[in-house]
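J.: The amino acid sequence is not available; the structure is as follows:
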């Protein structure tokens, strides 16, 4: 393919996107179709957006494509961990075939850039990371992913996990994860000291799950800011979930956000139902970036999930009472161009010189695309057509 013809970038007038070696080389007014190449793709006037970014996934844990699995085990965090450990070998999780199916589903929803947490534990070692890398490689460079080595079962309470995280970072994982330093390990200082020591030694990032609520979660945020500031690890930390931020009072939140803005700390959210949403306007005012993710998709924690991050952005906007055009577009940016840095693509947009990651939709404008979340008609990753709803491209 040499050109994507007759599309409306971000709802602008019709244009042709000329692609060269996986990049958008030129954006120009539409040329006469008779002058086109046989490899050109006819956009048919569709809306063009930068591809959707899934900034918080767990692509290694799904049973997508297997027969239905009934919810079992206890509903507590400890119960879910035990249930997953009991059944994952039986289901072949993690597995290359299942993970590839999950990624294919995400691509069909417009995602070509991801950050995924991948379990690292005493039973799996680093095998899950290798499985995910193999699945990503099957797309021949069409999708890009940053990996978080994730200690689902805690960092300190299982001797040897901290060493596995260090090994994962040494082997090239872009981030290490953490999990509720107080609620899971019951040693917030110890967990965070261990994780930040790895960051300092290996140069990796930290993407840490924080579910602990209220002032306990705020205390953990303070501890993270302390370490980021003291060690000079600016732009290296992402908070996943971070429910406490929306639960403390306004003055406490402003204090936390000011510190996080200075340290370049970012947030990801899956727009959870029945919980307060991230205060996105306050994050913007403090310069704290945020992005959306799908979390688990039909895994042993929950049967829910479709892999559609645009739908998560819709859920966030609806729950946050976002209705004005400029605000709807801001939320869409957080799901697309604004989230590129979470997957190693800070210049992710429909501009000349950017990598050709884009999605075409039948929508009137960007606001309509968010509010209606229409089917993704065409998905292009690094200049390759990965999904075309009009023609079967990939099994």
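T.: In hand now; what should we look at? Only a predicted model underlies this, so the values are computations on that prediction, with no experimental measurement involved. Residues are numbered from 1 along each chain as shown.
J.: Only C-alpha atoms from now on, for both contacts and neighbour counts.
T.: Will do.
J.: On the three-state scheme, residue 27 is what?
T.: Three-state assignment for residue 27 (DSSP: H, G, I helix; E, B strand; the rest coil): strand.
J.: Which residue comes closest to it once chain neighbours are left out?
T.: residue 17 (4.8 Å; C-alpha to C-alpha, 6 or more residues apart in numbering).
J.: That neighbour in helix, strand or coil?
T.: Per three-state DSSP, residue 17 ends up strand.
J.: In contact with it: list those residues for me.
T.: Applying C-alpha atoms under 8 Å, 6 or more residues apart in numbering to residue 17 gives the contacts 3-5, 7, 24-28.
J.: neighbours of residue 251, just the number please.
T.: 9 (other C-alpha atoms under 10 Å).
J.: Then residue 352?
T.: Other residues close to residue 352 by other C-alpha under 10 Å number 15.
J.: For it, give me its contacts.
T.: 23-27.
J.: Which residue ranges of the stretch 1-150 of the chain form helices?
T.: Applying DSSP state H, counting those that start in this stretch to the stretch 1-150 of the chain gives helices spanning 77-91, 96-108, 127-137.
J.: tilt between the shortest one and helix 96-108?
T.: Following axes from the mean of the first three to the mean of the last three C-alpha atoms, to 10 degrees, one obtains 50 degrees for the angle between helix 127-137 and helix 96-108.
J.: Could you pick out the longest helix of this structure?
T.: Longest helix of the chain, by residue count under DSSP state H: helix 214-231.
J.: which secondary structure elements does it contact?
T.: Where contact means 3 or more C-alpha pairs under 8 Å, 6 or more residues apart in numbering; DSSP states H and E, helix 214-231 is packed against helix 188-202, helix 250-263.
J.: what about 7 Å?
T.: helix 250-263 (3 or more C-alpha pairs under 7 Å, 6 or more residues apart in numbering; DSSP states H and E).
J.: Next one for the comparison:
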């Protein structure tokens, strides 16, 4: 294959029009795209002739959208490739953690195999970046980390990753801080945390230890936060204090953060302002739970807080459900919040693309551009709004100019 190739008849979103009744429709056009060594080097209207060669591919008017980012996952936990098994019932979180701990030694030897199957599934669904939390605990040490790194190594050039050293069974116990540090020296790229109140029973101590490890290794942070109500809210507020003191602007995230939906609107607005000022991202899995309020994603978005979606673990000791399709999370969120018009659906795609959309808020074309990476997910769809609403199963994924 030559270093230069053409994709012909690619549908791209180029603008929007407003109908007399006020309805917004997305405008598209067909393009030929030249790709050179993984980068877009030309974008030409199909009204122009191009020098096709043996490597030219007719995309037959498929819509191109940005590739997805799976921003909250657990590659080490899945049962994928081991055959069917449902979850063992438990009475509470403590029992669930104990059950998981009993399984860890039994599953550790198959971590690479299981993680590989999960990565294949996530990639086929369109995600080319995975943020994975990996258990670092007293039961198996770094075995899961070793398996996940080995699995990801086989996808180099196709999938990029954040690998988070995650103290699933508590940071402030046994020799876990030392294990987290060892994990950071052994290939983990980020520092994790978990429920400073509910699991570690010491909010400040847990948060300070997390930041101490992060600054020691100059690493970003992503903390699981399930602690609800004002306890969770206090934890978020305290974490922002620590960020400001450590000058860690733009380097941390809080996953789940249900507590932000448990408090009053003025409190939500106050903390959203602080999160935006310190560029703290929120990672949500948009769970289905009628008894649980999810974080106020639309409010956070209005205040400039970065929000990203992820599938979390799926088909593991915690839940038998999940498909590994992060697009499903956008569709679910839009359905839950009654986003039914073209513009709202179209803009929602940003929560799984790292903020990249074909059109900006004003309906002007901003992607793709010459010199962008040739990374696309192709759909048979009229617009990205249809992609979000209907989540077509048939997809073609390209990374660095190569189909995967």
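T.: Cool, got the structure. Keep in mind that what you see is a predicted model, and the values were worked out from it rather than measured.
J.: What's the residue nearest to residue 27 of structure 1 aligned with over in structure 2?
T.: When structure 2 is aligned by TM-score structural alignment, residue 17 of structure 1 is paired with residue 33.
J.: separation between that match and residue 384 of structure 2?
T.: Noted for residue 33 of structure 2: a distance of 19 Å to residue 384 of structure 2, by C-alpha to C-alpha, to the nearest Å.
J.: and if you look at residue 224 of structure 2?
T.: 30 Å.
J.: quick one: which of those two has more around it?
T.: residue 384 (28 against 21).
J.: Tell me which of the helices of the stretch 1-150 of structure 1 is the most buried.
T.: helix 96-108 (a mean of 22; mean count of other C-alpha atoms under 10 Å).
J.: against structure 2, where does that one fall?
T.: So helix 96-108 of structure 1 sits over residues 112-124 in structure 2, by TM-score structural alignment.
J.: so how many other residues sit close to residue 326 of structure 1?
T.: 11.
J.: Identify the residue of structure 2 aligned to it.
T.: Match for residue 326 of structure 1 (TM-score structural alignment): residue 343.
J.: Any buried residues in the helix or strand hosting that match, and which?
T.: Element membership for residue 343 of structure 2, per DSSP states H and E: helix 342-348. For helix 342-348 of structure 2, burial by neighbour count (16 or more other C-alpha atoms under 10 Å) applies to 342-343, 345-348.
J.: To what extent does it diverge from structure 1 after superposition?
T.: The superposed helix 342-348 of structure 2 is, by mean C-alpha distance after the TM-score superposition for structure 1, a mean 1.6 Å from where its aligned residues fall in structure 1.
J.: Can you name every helix or strand that that helix contacts?
T.: Against helix 342-348 of structure 2 (3+ C-alpha pairs under 7 Å, 6+ apart) you get strand 24-36, helix 384-390.
J.: Nearest to residue 192 of structure 2 among those would be which one?
T.: Minimum separation from residue 192 of structure 2 across these (C-alpha to C-alpha) falls at helix 384-390, 30.4 Å.
J.: Quick one: average offset of the closest one versus structure 1, please.
T.: Mean deviation of helix 384-390 of structure 2 from its aligned counterpart in structure 1 after superposition (mean C-alpha distance after the TM-score superposition for structure 1): 0.4 Å.
J.: now that helix: how far from the chain's centre is it?
T.: 18 Å (C-alpha atoms, centre = their mean, to the nearest Å).
J.: Same question for stretch 331-342 of structure 1.
T.: 10 Å.
J.: Need the residues that contact it.
T.: 50-53, 55, 115, 290-292, 310, 313, 317, 346-349, 370 (C-alpha atoms under 7 Å, 6 or more residues apart in numbering).
J.: among those, which ones are buried?
T.: Buried among the contacts of stretch 331-342 of structure 1 (16+ other C-alpha under 10 Å): 50-53, 55, 115, 290-292, 310, 313, 317, 348-349, 370.
J.: now, which of those residues sits nearest residue 387 of structure 1?
T.: residue 51 (11.9 Å).
J.: What's the closest one aligned with over in structure 2?
T.: By TM-score structural alignment, residue 51 of structure 1 lines up with residue 67.
J.: residue contacts, that match?
T.: 126-128, 353, 375-377.
J.: same deal with residue 138 of structure 1?
T.: By C-alpha under 7 Å, 6+ apart, residue 138 of structure 1 has no neighbours at all.
J.: Same check on residue 194 of structure 2?
T.: Residues near residue 194 of structure 2 by C-alpha under 7 Å, 6+ apart: 167-168, 170, 223-225.
J.: In strands, which of the residues you listed fall?
T.: 223-225 (DSSP state E).
J.: Now the counterpart of residue 217 of structure 1 in structure 2: closest residue in space that isn't a chain neighbour?
T.: Alignment note: residue 217 of structure 1 maps to residue 232 in structure 2; criterion TM-score structural alignment. Nearest non-adjacent residue to residue 232 of structure 2, counting by C-alpha to C-alpha, 6+ apart: residue 259, 5.2 Å away.
J.: Report whether the expected contact of that neighbour with residue 229 is present.
T.: Yes - here residue 259 of structure 2 lies in contact with residue 229, judged by C-alpha atoms under 7 Å, at a distance of 4.9 Å.
J.: re the thing from before, mean deviation, the match of helix 96-108 of structure 1 versus structure 1?
T.: With mean C-alpha distance after the TM-score superposition for structure 1, stretch 112-124 of structure 2 averages 1.1 Å from its match.
J.: any residues touching that stretch, and which ones?
T.: By C-alpha under 7 Å, 6+ apart, the list of residues contacting stretch 112-124 of structure 2 from outside reads 75-76, 78-81, 147-148, 150-151, 324-325, 397.
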